[in-house]
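J.: Turn this into a structure:
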Amino acid sequence: MTSSLLFAVIASGFIYGITPGPGVLAVFGIGAARGRRAGAGFLCGHLLGDVVWCSTALVAIVGAREIGSSAFDVLGVLSALYLFWLGIRAIRTRNRSSEAPQGAARQPFWHGILFGLTNPKAYPVAVATFTALLSSRAELLTWAMLPWLIVLSFIGGLVAYAILIGIVGARQVRTVYQRHEVLITKLCGVMFIGFAINALAHALPGLMGSKTS
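T.: Now for the predicted structure:
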């Protein structure tokens, strides 16, 4: 495994974990109501869902690559379109999200597990994020690497969650986040569109080449 692939997988897990979404909004809501310890408990439970969805996404990505480069390129285009759609939605956000829980969870850890495993956005976002960041190194992906890919994405997610736990209990950070939540969401939308463009840049030439050959 090359150093660039290693970094890309860790970065994918990190970005997937730290990008504002239902899980991040939930932990800020729980942290605001019950403090850092409750937020950390929620994230520890939520991490199980992240491992499941990221592992499933990586299986799909490696499987598409092993089937053939065209299948991976198609997956790349679909992922890019999904990321672009998410980006546009985020940029058009005008009001604060209502996806944060209304009130603190009584059992943050178990609430995190249930939340992480049942989040309907988890799998498509994981596939789209990992495909966008790994598309330039698709030729390196094999089934033998899958355990390491899962471990590295887990490490990236741990780093993201450590940062979230560190800031969720800080009143100033929480206040800034809540005050500028719409702006942060819009900036994440721009980032998603950037990932979409990157995925298209690597997928479209392969598809066009296969059609002309």
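J.: Going by C-alpha atoms from here, please, whenever you check contacts or count neighbours.
T.: Will do.
J.: Helices along the chain, start to end?
T.: 3-18, 22-34, 36-67, 69-91, 108-118, 122-134, 146-168, 171-179, 181-212 (DSSP state H).
J.: do you know which of those helices lies nearest residue 99?
T.: Nearest to residue 99, of all these, is helix 22-34, at 5.9 Å by Cα to Cα.
J.: Show residues contacting the closest one.
T.: Here helix 22-34 makes contact (Cα atoms under 8 Å, 6 or more residues apart in numbering) with 18, 37-39, 42-43, 46, 99-105, 108, 115-116, 119, 168-169, 174.
J.: Turn the helices of the chain into CSV, columns for distance to residue 140 and mean neighbour count.
T.: Putting these into CSV (distance: least, Cα to Cα, whole Å; neighbours: other Cα atoms under 10 Å) gives the following:
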stretch, distance to residue 140, mean neighbour count
helix 3-18, 8, 20
helix 22-34, 31, 22
helix 36-67, 9, 21
helix 69-91, 12, 21
helix 108-118, 29, 20
helix 122-134, 9, 24
helix 146-168, 11, 20
helix 171-179, 38, 13
helix 181-212, 14, 18
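J.: Tell me if I'm right that residue 40 and residue 165 touch.
T.: Yes - assessed by Cα atoms under 8 Å, residue 40 is found in contact with residue 165 at 5.6 Å.
J.: Next, the structure of the following sequence, for comparison with the previous one:
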Amino acid sequence: MNTTTLLLFSIVALVAIATPGPTVLLALANGSRYGVRRSVPGMLGAVVSDFVLVGAVALGLGALLAASEFWFSVLKWAGAVYLAWLGIRLLRSRGGFEIPAEGAAGTQHGGRAIFMKSFLVAVTNPKGYLFCSALLPQFIDPAAAQAPQYLAISLVFAGIDFSVMFAYAFIGAKAIRLLKASATRWIDRACGGALLALAGSLAFYRRANT
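T.: Predicted structure coming up:
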């Protein structure tokens, strides 16, 4: 894999990641509620899922999901239900934020929970596996060793993903400082509604669309 190929992949990945999706919406909501620093575990959860995603595609899981209606449906409904659950929780939020205590250890929403939310949202989304299984092989040189190429792609993908989520969390944190504390309620509701919409689109997603 040469530099030009990696640069082209970076551009494609940036466009795909920057388009608001579940993990990006969670980063925005986390940034508005807890600040950028406390949102980092969620970003790391998504980054870990990126390595799982690319590794799974390299091992052929994307092809398995494309061929198996059963396993595709299992992963699809697991992801849709989890997204819907998160969306409903955000819609029911009463607002309020913890930014003034950023950096303290007393938040009831620990880093582990924030990490797992983003990780599970990403790792249970079959669209990601199908998208990457169709996209990644186009940037792989079959004549060269594939493991180093997939490693390079996963590092670039994870780096871009982290940067985009950091930007969204930063926007959320800065925006909330210009508004009243109760404004987090509306940010939560907007993100919750978007997550519910994504859950609905995932529920109706079909392998034939790929």
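J.: Residue 35 of the second structure maps to what in the first structure?
T.: The pairwise alignment with the first structure assigns residue 35 of the second structure to residue 39, based on TM-score structural alignment.
J.: Tell me who's in contact with that match.
T.: 27-28, 30-31, 108, 165, 168.
J.: If we use 7 Å, what do you get?
T.: Going by Cα atoms under 7 Å, 6 or more residues apart in numbering, residue 39 of the first structure touches 27, 30-31, 165.
J.: and the most centrally placed residue in the second structure, what does it touch?
T.: Nearest residue to the geometric centre of the second structure (Cα atoms, centre = their mean): residue 23, 3.0 Å. If a contact means Cα under 7 Å, 6+ apart, then residue 23 of the second structure has 46, 118, 121-122 as its contacts.
J.: between those, which is closest to residue 84 of the second structure?
T.: Using Cα to Cα, those come closest to residue 84 of the second structure at residue 121, 10.4 Å.
J.: what about stretch 105-114 of the second structure, start to end distance?
T.: End-to-end distance of stretch 105-114 of the second structure (Cα to Cα, to the nearest Å): 14 Å.
J.: try stretch 13-24 of the second structure
T.: Criterion Cα to Cα; first-to-last residue distance in stretch 13-24 of the second structure is 14 Å.
J.: from the chain's centre, how far out does it sit?
T.: With Cα atoms, centre = their mean, to the nearest Å as the basis, stretch 13-24 of the second structure stands 7 Å off its chain's centre.
J.: Not counting residues beside it along the chain, what's closest to residue 11 of the first structure?
T.: Spatially, and ignoring its direct neighbours in sequence, residue 11 of the first structure is nearest to residue 156 (6.0 Å; Cα to Cα, 6 or more residues apart in numbering).
J.: Correct me if wrong: that neighbour contacts residue 16.
T.: No - counting by Cα atoms under 7 Å, residue 156 of the first structure stays clear of residue 16, with 8.6 Å between them.
J.: Could you measure from residue 128 of the second structure over to residue 82 of the second structure?
T.: 15 Å.
J.: Oops, could you answer that again for residue 174 of the second structure instead?
T.: In this view, residue 174 of the second structure and residue 82 of the second structure are 28 Å apart by Cα to Cα.
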